[in-house]
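**Student:** Sequence and predicted structure are below.
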Amino acid sequence: MRNNTYDVVIIGAGPVGENVADHIVQGGLSAAIVERELVGGECSYWACMPTKALLRSGSALRAARQVAGAREAVTGSLDAAAVLARRDSFASHWKDDGQVSWLDSAGITLVRGQGRISGEQTVEVTGADGAVISLTARHAVVVATGSGALLPDIAGLRESKPWTSREAAAAESVPARLVIIGGGVVATEMATAWSSLGSAVTVLALHGVLHLAEPFAGEHVVKSLEEAGASVRVGAEAASVERNADGTVRITLTDGEQLDADELLVAIGRTPNTQDIGLDAVGLKAGGWLTVDDTLRVIDEGGAPVGGGWLYAAGDVNRRALVTHQGKYQARAVGDVIVARAKGEPVEDAPWGRHVATADERAVPQVVFTDPEVASVGLTAAAADAAGLRTRVIDYNLAAISGSALHAEGYRGHARMVVDEDRRVIVGFTLVGPDVAELIHAATIAVVGEVPIDRLWHAVPAFPTVSEIWLRLLEAYGR
């Protein structure tokens, strides 16, 4: 066993862990990062990048077909092999040489293997050859191990070896028939991607489609999927799954109906990757989500920092916001607060302070890259009501904007603004429509900055753009 001492040890070298380490070394401390798979993590190889690459070709083709002149230039359908090859390039062909090179250039030490907390400020790393390295952290250990796909307890499901988000993102061929269990972000994005590539897709959405978003979001996405030839079965539930000898899959529903498919994708949620990282060594339950304080230190059931405050958790594992950009946002706060505490500098832990992730609770932006796209930030109308806010909800038909008609023929979309009437600031904003992803940051700034409605009147949108929706919503709200 070899011993190494660093200021900070990070378990998990995905985007979150990499950003923590970067802020640590930029702050003048040393950092070691532990990774058991590919440096770059889920986002780089099995989530954000490859999935959006799968989706982009279909999106570009649909956009061309919605504009006269461009439509006539399109003479064929998607080239599935070319789409998959492009996807492979964005996943770096599942090789992490570039990411490893970046760690080296940044002065961050990479230790490959399974990292486990073994005691006070110590992490043991078991390599592929069985050799064990013991790492000691002078100041902090950060858990940034992310999350994995959740598999429900359906008879025969695990034995049938279904696709999870990983297999769906990395598949080498297009299944003729694809059944998807789930109605959330992964389910709808993959339904969009694979149907555009030629799969006959059936979505089994027990709890509805995008049920955590504003209701109109799911309605638009369902309509578009069905127009693309997919079948969306809201309320349908799988009772059992069987992988046949010929490799196909049979799904039996609770009402007795049977569906046959070439592949089955399960996309019902996520579970934390904390099963084998040594949480029991610090009195925590293995496999559970980690609870953190405002500065992202792991706390116990009584609310006290574990071990006196040396253990932190950033990204999916703390369940605050399961999206990569929020994990990276947390990582910046974690890296900076560890440096501040190590150097005895003031900790800025008031709301919106440098060392806290306030936006996780108030202003999380998210884009669902379906057709049409769904972009949102902050609270839905229902969530704002549940929070006890006195709100006013303003809706507007996005297709009625001059810029929308120019953008695409037959443009369909919707916008909603949720206003806190007591403070006259926006607390929630949702857009549904083609290419609305690029509009959401303006709403994010308005929500984070708590820009008064009266001041927003002076933020004049350029004409003719889809951003004119801001003026129309304000006009509907009134002065």
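**Tutor:** Received the coordinates, thanks. Numbers count the residues shown, from 1 in each chain.
**Student:** From now on I want contacts and neighbour counts done on CA atoms only, so please keep to that.
**Tutor:** OK.
**Student:** Check which element follows the strand or helix carrying Ala187 along the chain.
**Tutor:** Assignment of secondary structure by DSSP states H and E places Ala187 within helix 185-196. Counting by DSSP H and E, the next helix or strand C-terminal to helix 185-196 is strand 200-205.
**Student:** and the angle from the next helix-or-strand element following that next one to helix 185-196?
**Tutor:** With elements assigned by DSSP H and E, the helix or strand that comes after strand 200-205 is helix 215-227. Orientation note: helix 215-227 sits at an angle of 30 degrees relative to helix 185-196 (axes from the mean of the first three to the mean of the last three Cα atoms, to 10 degrees).
**Student:** What residues does the residue most central in space within the chain make contact with?
**Tutor:** Nearest residue to the geometric centre of the chain (Cα atoms, centre = their mean): Val323, 3.0 Å. When contacts are counted by Cα atoms under 8 Å, 6 or more residues apart in numbering, Val323 touches Gly315, Asp316, Gln366.
**Student:** Drop anything exposed from those residues.
**Tutor:** Gly315, Asp316, Gln366 (16 or more other Cα atoms under 10 Å).
**Student:** Hmm, Arg332 is touching His23, no?
**Tutor:** Yes - counting by Cα atoms under 8 Å, His23 is a contact partner of Arg332 at 6.4 Å.
**Student:** ok, second structure coming up, stack it against the first:
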Amino acid sequence: MTETETIAYDVVVLGAGPVGENVADRTRAAGLTTAVVESELVGGECSYWACMPSKALLRPVIARADARRTPGLRQAVRGPLDAAEVLAHRTYETSDWHDDGQVRWLEGIGADLYRGHGRLAGPRAVEVTAPDGTRRTLTARHAVAVCTGTRAQLPGLPGLAEVEPWTSREATSAKEVPGRLIVVGGGVVATEMATAWQGLGSQVTLLVRGKGLLNRMEPFAGELVAEALTEAGADVRTGTSVESVSRQNGTVVAVTGSGDRIEADEILFATGRAPRTDDIGLDTVGLEPGSWLDVDDSLRVTGTDWLYAVGDVNHRALLTHQGKYQARIAGAAIAARAAGDELSDGEPWGAHSATADHHAVPQVVFTDPEAAAVGLSLAEAEQAGHRVRAVDVEISSVAGAGLYADGYKGRARMVVDLEEEILRGVTFVGPGVGELIHSATIAVAGQVPIGRLWHAVPSYPTISEVWLRLLEAYRG
């Protein structure tokens, strides 16, 4: 190999996380030669520092909480969790941060993997610098797909660099349980990690700048999660900003806007994400380095006919499952265009149009209680100009809730479009509700009329009967 070698492919994918893998899978299935470039581990953030390790940490915490709400079982689970075993299982789920299995999968679909840093080098070209310094240029006959994801965004606080704070990566890969942990933020990462580490034995202090938690969901979601965290022993402080941090003799000291001084062993900042586009050569194709990439519904970057941005980098929905959905759409669109097919980009249910990004994005927050939502919240629906009505039901009103957990506490809301009589959004909060959200996703994505939902009969006695209670409340 020489430093100036140029290799031609039909498609070049920049980033081998779940999104990049799915783009490659679809283009290879269509017979297109595909190269995948990865600077870290094949499998990406989700496999090693996000979805998989975080859920491995959370599952024992939530299972114990459920057991403690179950008559006849609660006495058997009074003791602490075996933190060492939980951490060992988390490490197993990440394959000990080795990507051999993911590499075998990529090879199995016939894609070529290039390890190293990839940068655009003008239209339809990606320059790859390998770990040994060797450079190659990969050219794409049809498409380059940017699937580089996001990174944690840290605030510009005095003393932050010296503190060596945790981000989501350190929070999910830590080798031991900190005695005291400060979590800064009120979103998904903050609430999930507060739940996990409090359950594993940390004394967690959660500092939230805003009025409440999970502010992108219905207000009651954050309220119920905050209440449960407090009951679990966490110190939840809303309306609290962090003005400075330092590490003194190994102890983290955070000073709040009100002058409070909080000490801990570690501090986690879960204060947002930024696109990993700052050093991928966007300037060589007239785009701004470090920016989010605007795309059409086929995931093609605005103003280009060859560049795609799939997953977090387009800022549509920073969720792994939504990125994989986009990848399937993008792969199909690339293949169709390569074959010379005309795409019906305006067709709302077309195979090449990511309409769910606008209308039916589902999400589960794996706290205790779980919070799950799809579509629009009441406030979002009203802001969008829909004439809507919110229908609320306490999930404890169904028999299945009492069987699931003694003293079950949770709430459900559906946002009904009063003119079209379809659902614009649904939110569930309560133990186990993550398994309910796909039924709501089908109702929202399929625009199922309220009249038809009456004939989707929930099994008795399950928590799914909350659907019946919601419909009854709507009809009055």
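**Tutor:** Here it is on my side, so go on. Quick caveat, the model's predicted, so the values are computed rather than measured.
**Student:** The contacts of Val323 of the first structure in strands, which ones?
**Tutor:** The members of these that map onto strands under DSSP state E are Gln366.
**Student:** Could you pull out the strands in the stretch 101-250 of the first structure for me?
**Tutor:** 109-112, 114-119, 122-126, 132-143, 147-149, 177-181, 200-205, 231-234, 238-243, 249-253 (DSSP state E, counting those that start in this stretch).
**Student:** thought Arg261 of the second structure was touching Ala254?
**Tutor:** Yes - proximity of Arg261 of the second structure to Ala254 meets the contact threshold set by Cα under 8 Å, at 5.8 Å.
**Student:** Which residues are in contact with the alignment partner in the second structure of Leu398 of the first structure?
**Tutor:** Residue pairing (TM-score structural alignment): Leu398 of the first structure is matched to Ile395 of the second structure. Contact analysis of Ile395 of the second structure by Cα under 8 Å, 6+ apart lists Ala401, Tyr408, Lys409, Gly410, Arg411, Ala412, Gly430, Ile463, Val466.
**Student:** Looking at the second structure, name the residue matched to Lys473 of the first structure.
**Tutor:** One correction, residue 473 of the first structure is Leu, not Lys. By TM-score structural alignment, Leu473 of the first structure lines up with Leu470.
**Student:** what sits against its match?
**Tutor:** Val391, Asp392, Val393, Ala412, Arg413, Met414.
**Student:** want to throw the residues you listed into TSV with secondary structure, distance to Asp112 of the second structure and neighbour count?
**Tutor:** As requested, these are exported to TSV (DSSP: H, G, I helix; E, B strand; the rest coil; distance: Cα to Cα, whole Å; neighbours: other Cα atoms under 10 Å):
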residue	secondary structure	distance to Asp112 of the second structure	neighbour count
Val391	strand	51	19
Asp392	strand	51	18
Val393	strand	52	20
Ala412	strand	47	25
Arg413	strand	47	24
Met414	strand	46	29
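**Student:** Now tabulate those in JSON lines and tack on distance to Val146 of the second structure.
**Tutor:** JSON lines is the format used below for the contacts of Leu470 of the second structure (distance: Cα to Cα, whole Å):
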{"residue": "Val391", "distance to Val146 of the second structure": "41"}
{"residue": "Asp392", "distance to Val146 of the second structure": "41"}
{"residue": "Val393", "distance to Val146 of the second structure": "43"}
{"residue": "Ala412", "distance to Val146 of the second structure": "38"}
{"residue": "Arg413", "distance to Val146 of the second structure": "37"}
{"residue": "Met414", "distance to Val146 of the second structure": "36"}
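**Student:** Which one of the residues you listed is nearest to Thr94 of the second structure?
**Tutor:** Using Cα to Cα, Ala412 comes nearest to Thr94 of the second structure of the contacts of Leu470 of the second structure, at 33.8 Å.
**Student:** Skipping adjacent residues, who's closest to the counterpart of that closest one in the first structure in space?
**Tutor:** Alignment note: Ala412 of the second structure maps to Ala415 in the first structure; criterion TM-score structural alignment. Nearest residue to Ala415 of the first structure, sequence neighbours excluded (Cα to Cα, 6 or more residues apart in numbering): Leu431, at 4.5 Å.
**Student:** Report the secondary structure element holding that neighbour.
**Tutor:** strand 425-433.
**Student:** How about the next helix or strand after that strand, which residues are buried there?
**Tutor:** Going down the chain from strand 425-433 of the first structure, the next helix or strand is helix 440-448, by DSSP H and E. Neighbour counts using 16+ other Cα under 10 Å place Ile440, Ala443, Thr444, Ala446, Val447, Val448 of helix 440-448 of the first structure among the buried residues.
**Student:** What of stretch 293-300 of the second structure?
**Tutor:** So, applying 16+ other Cα under 10 Å, buried residues of stretch 293-300 of the second structure: Leu293, Asp294, Val295, Asp297, Ser298, Leu299, Arg300.
**Student:** can you tell me what part of the first structure that stretch aligns to?
**Tutor:** Under TM-score structural alignment, the match for stretch 293-300 of the second structure is residues 290-297.
**Student:** any residues touching the matching stretch, and which ones?
**Tutor:** So stretch 290-297 of the first structure is contacted by 298-300, 303, 305-306, 309-314, 317-319, 330, 333-334, 337, 349, 355-358 (Cα under 8 Å, 6+ apart).
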